[in-house]
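> Could you look at this predicted model? Sequence included:
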Amino acid sequence: MHLDFSPQDQQFREEVRAWIAQAYDADLRAMMAQSKNGYLDKAGQVRWQKALHARGWAAPNWPKEYGGPGWSATERFIFQSELAAAGCPPVSPMGLKMVAPVIMKYGTPEQKQRFLPPILSSDVWWCQGYSEPNSGSDLASLQLRADHGSDGDGEHYILNGSKIWTTHAQWADWMFCLVRTSRESKRQEGISFLLLDMHTPGITVSALPTLDGPMPGQQEVNQVFFENVRVPVANRIGEEGKGWTYAKYLLEFERGGTYSPMLRKQLSKIAEIAAEQPGDDGGRLLDDPVFRRKLAALHLRAAALEAVELRVFSGVESGTSIGAASSMLKLTGTETLQAASELAVEAAGPAALPFVQDTWAELQGRDAQPRVGPDYAAVLAPRYFNYRKASIYGGSNEIQRNIIAKLVLGL
């Protein structure tokens, strides 16, 4: 796809590049080079997001009235492309990209005033309370109880149950959470959407080990337990029992997004690795026709994905809802990311093996062997394992295919 940018767009691109060169310093680059999932530890992530906020660029998709930069779709595309090309970390999505749009659309004026500014400045960290031990892709079956209570402090809900696979709950100050407030109607109609303070008595966060193995500062998912946790009714978004509507709106932002810039960066790295590794014939792996065919196929998938992203985001610019297109982006984007992580491990070959063995040793409680190999290999196996979840979170890709079949193909 060929795009002709205006002189103003080119000037904006140079402005973004100059800012990245100054703000994305050597320390942040070193941390990012050893990230298994594309994010930094909390201190590094907050530092990066506060730098974006100081420049007014933390929330490119936010309306200007709430502190967004007021960019066009082209400017947002240029901005995301330049961040990806430089290898910058993405912003943590739970606050800026997920709960904030829900608060903007369905929250009260008081909720907007209270929650949106600290989300924008990254002063308050959020996590998502959707999945439960027996409610994953079938989210409507969730069971976390929210019973009504009332005392001198006013009306509140009393929560009992648990949430699971809660990303960065150990860092979070607040959670946006789906709870069951009624069992008398259809499952979807008994769900409400609450905002809750993670420091409330009765909340316990328990870390969950994952297949990608522990890496310093990169522990990711947790189970969160609620025992008689009191949440003010004033922290409910919208009407009681309408949480399913708000959750579906939020999922458009979780499932959508830009995958192609990240893929281009990863494919470029794979080519660098393959240029250093020997092929079966003794030459460079990058010159092997079978490997080049695999790499070219991923470049084509990334280019096709970019075309769809541009078409979708152009529609959003004119006021069109993302709708089922978010399922298409999520499905194609996550599966292409997984394929790229597989090809990266293949490119590294034996250089990635010590890190695979390390992961198993750490999960089994054994001492890991000293790590030997090029620096880039340290994250390839953990990233491969980490991306296995990409086709599950946000609604499994099997569910996305059902949505596409129903809403797009009419089956």
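Ah, there it is.
> can we go C-alpha only for contacts and neighbour counts from here?
Noted.
> which stretches of this protein form strands?
Secondary structure of the chain by DSSP state E: the strands cover 126-129, 145-151, 154-164, 174-180, 191-197, 203-207, 222-232, 236-237.
> who touches stretch 320-327?
Stretch 320-327 has contacts (Cα atoms under 8 Å, 6 or more residues apart in numbering) with 252-253, 255-257, 312, 315-316, 400-401, 403-404, 407-408.
> Where do the helices of the stretch 251-400 of the chain begin and end?
Along the stretch 251-400 of the chain, counting by DSSP state H, counting those that start in this stretch, helices occupy 260-276, 289-317, 325-348, 353-363, 380-386, 397-407.
> From Ser121, how far out is Arg76?
Applying Cα to Cα, to the nearest Å, the value for Arg76 to Ser121 is 19 Å.
> quick one, which of those two is more surrounded?
A count of neighbours by other Cα atoms under 10 Å puts Ser121 above the other of Arg76 and Ser121, at 21 against 18.
> Pull the contacting residues for the more buried one.
Applying Cα under 8 Å, 6+ apart, we find Ser121 in contact with 49-50, 53, 58.
> Return the subset of these lying in helices.
Counting by DSSP state H, these place 49-50, 53 in helices.
> and those as a markdown table, adding distance to Val379?
Shown next, in a markdown table, are the ones in helices among the contacts of Ser121 (distance: Cα to Cα, whole Å):
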| residue | distance to Val379 |
| --- | --- |
| Gln49 | 23 |
| Lys50 | 26 |
| His53 | 29 |
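> any idea which of those is closest to Phe226?
Set against Phe226, the nearest of these by Cα to Cα is Gln49 (29.9 Å).
> here comes the other one, which I'd like you to weigh against the first:
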Amino acid sequence: MDFNDSPEEAAYRKAAQDWLAANAPKAHVGGDPEGGDSLAASKAWQAKKAAAGYACITWPKEWGGAGGTPIQHVIFGQEEAKHPIPPNPFQIGLGMCVPTVMTFADDETKKRFVGPALRGEEIWCQLFSEPSGGSDVAGSRTKAVRAPDGSGDWLISGQKVWTTGAQFSDFGIVICRTNPDVPKHKGLTMFWLDMRSPGVEVKPIHQMSGGSGFNEVFFTEVRVKDSQRLGAEGDGWKVSLVTLMNERLAVGGATGASWENFLEAARATPGLDGAAAIKDAALRDKLADWYVQAEGLKHTRNRTMTALSRGQTPGPESSIGKIVSALQLQDLSNTAVEMMDQYGIINDPELASLSGMFHGSLMFVPGLRIAGGTDEILKNIIAERVLGLPGDIRVDKDIPFKDMPTGR
């Protein structure tokens, strides 16, 4: 494992640093992608990066990318994070949806969508999760049937939920049940669709954090052309695996309050005996655990970076980062709010410790433990694909979907 940049990587990092110093925003603009000013700032920053070859660095040049290496993508991301850049509403589209379109769509479709998405002109969302399915993508009940007029078009009806950014997305990819007479993994088909199509209704979900990043999306006989199909009819599960593999890397680890932030707050918060809370032995034990976890995560990411720098593909070990970091963030944030005692109920950014950072993380992290696969799904991935343990028992594997038992 080599943590140092090669000469070529060091030169690329210096070029990225220089460009960011000259072009990156000097102050944050908003924090919610739904806000008009914030969304405009995000689109302007994405367009500027695209023009300079720093958007989708690994994509081929013919599709607007830089034809660069994965390690260059990592290096630019590290340097960009040091600047007050606007929110990134393009992560799902460029990290999951558009790569799926690039893999399975025809050339005309790719030419229509790849460039505008890369430049930040259009935003995409991923329509997978459902109320009765959750992380079981193959359990999709949203159906697509052929239109009765003989046109070859499809009519989509059903519901998706927890769809991030649907309220400001222009397009989406959706997994649908097209054949209920075969086992659940074999009767799915993927489509792309215009989110402004007749019959699409988006309802934002108000979260306890105060935001509305997730949505319910309802489909009532939404008409899509057969040319909007991604992959062969019935091959939706194979297509979705491409999306999900990209999702594991795009979601990554948790972002929010860190052990360093907790240490700072513990030094400034009085404990029960009047001394600083950091003097409490139980808190110090927790802090030590979080530090060790953070170091382990850092070196796990370094392993991924080393694989990328060697031209290798990171394995399913990336699932480890999300499980550990999300659980750590939840424990850390909860402990911090409890440490502040009665002051822990104050979440006004102007009055709360560290501008309410712990409150924001505490309210956000339950959703993070679901996004990109629940803890249980990711633990199965690690058990089966990393540790080589026997696969989980799947009693519904060979049952036609229409015959699967449902709750009353």
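Arrived safely, thanks for sending. Keep in mind that this is a model prediction, so the values were computed, not measured.
> Quick check: TM-score for this pair?
In this superposition the chains share a TM-score of 0.82, using TM-score structural alignment, normalised by the length of the second structure; 386 aligned residues with a Cα RMSD of 3.2 Å.
> circling back: tell me which of the helices of the stretch 251-400 of the first structure sits nearest to Pro117 of the first structure.
That would be, of the helices of the stretch 251-400 of the first structure and by Cα to Cα, helix 289-317, which comes in at 23.5 Å.
> Export the ones in helices among the contacts of Ser121 of the first structure as CSV, with columns for neighbour count and distance to His2 of the first structure.
Below are those laid out as CSV (neighbours: other Cα atoms under 10 Å; distance: Cα to Cα, whole Å):
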residue, neighbour count, distance to His2 of the first structure
Gln49, 22, 31
Lys50, 18, 34
His53, 17, 31
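> Touching, Leu20 of the second structure and Glu80? I think so.
Yes. Between Leu20 of the second structure and Glu80 there is a contact under Cα atoms under 8 Å: 7.0 Å.
> who touches Ala50 of the second structure in this structure?
Ala50 of the second structure makes contact with 56, 64-65, 118-119, according to Cα under 8 Å, 6+ apart.
> now Thr204 of the first structure
Thr204 of the first structure makes contacts with 224-226, as judged by Cα under 8 Å, 6+ apart.
> can you rerun that using 6 Å?
By Cα atoms under 6 Å, 6 or more residues apart in numbering, the contact list for Thr204 of the first structure reads 224-225.
> Okay, it and Thr166 of the first structure: tell me how far apart.
For Thr204 of the first structure, the distance to Thr166 of the first structure - Cα to Cα - is 12 Å.
> Then Lys248 of the first structure?
Counting by Cα to Cα - Lys248 of the first structure and Thr166 of the first structure are separated by 18 Å.
> swap in Gln266 of the first structure?
Going from Gln266 of the first structure to Thr166 of the first structure by Cα to Cα gives 26 Å.
> just to revisit the earlier point, and the helices of the stretch 251-400 of the first structure: which comes nearest Ser150 of the first structure?
helix 397-407 (39.2 Å).
> matching residues in the second structure for that closest one?
With TM-score structural alignment applied, helix 397-407 of the first structure matches the range 375-385 in the second structure.
> Could you pull out the buried residues of the matching stretch?
Buried residues in stretch 375-385 of the second structure, counting neighbours by 16 or more other Cα atoms under 10 Å, are found at 375, 378-382.
> Distance to Met363 of the second structure added to those, as CSV?
Shown next, in CSV, are these (distance: Cα to Cα, whole Å):
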residue, distance to Met363 of the second structure
Asp375, 17
Leu378, 22
Lys379, 23
Asn380, 26
Ile381, 27
Ile382, 27
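> burial of the closest residue to Leu337 of the first structure other than its chain neighbours, as a residue count?
Using Cα to Cα, 6 or more residues apart in numbering and skipping the chain neighbours, the partner closest in space to Leu337 of the first structure is Leu263 (6.6 Å). With neighbours defined by other Cα under 10 Å, the count for Leu263 of the first structure comes to 25.
> give me every residue that touches the residue mapped onto Phe385 of the first structure from the second structure.
Aligning on TM-score structural alignment places Phe385 of the first structure opposite Met363 in the second structure. Counting by Cα under 6 Å, 6+ apart, Met363 of the second structure touches Ser209.
> returning to what we had before: rebuild the strands of the first structure as a markdown table, extending it with distance to Gln45 of the first structure.
Converted to a markdown table, the strands of the first structure look like this (distance: least, Cα to Cα, whole Å):
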| stretch | distance to Gln45 of the first structure |
| --- | --- |
| strand 126-129 | 13 |
| strand 145-151 | 33 |
| strand 154-164 | 23 |
| strand 174-180 | 17 |
| strand 191-197 | 21 |
| strand 203-207 | 20 |
| strand 222-232 | 19 |
| strand 236-237 | 27 |
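> ok, so of the ones in helices among the contacts of Ser121 of the first structure, who is nearest Tyr24 of the first structure?
Closest to Tyr24 of the first structure out of these is Gln49 (10.8 Å), distances taken as Cα to Cα.
> Aligned to that closest one, what sits in the second structure?
For Gln49 of the first structure, the residue aligned by TM-score structural alignment is Gln46.
> count of neighbours near the closest residue to its match other than its chain neighbours?
Counting by Cα to Cα, 6+ apart, Gln46 of the second structure lies nearest to Gly120, which is 5.4 Å off, once chain neighbours are set aside. For Gly120 of the second structure, the count of nearby residues is 24 (other Cα under 10 Å).
> Before I go, just wanted to say thanks for your time.
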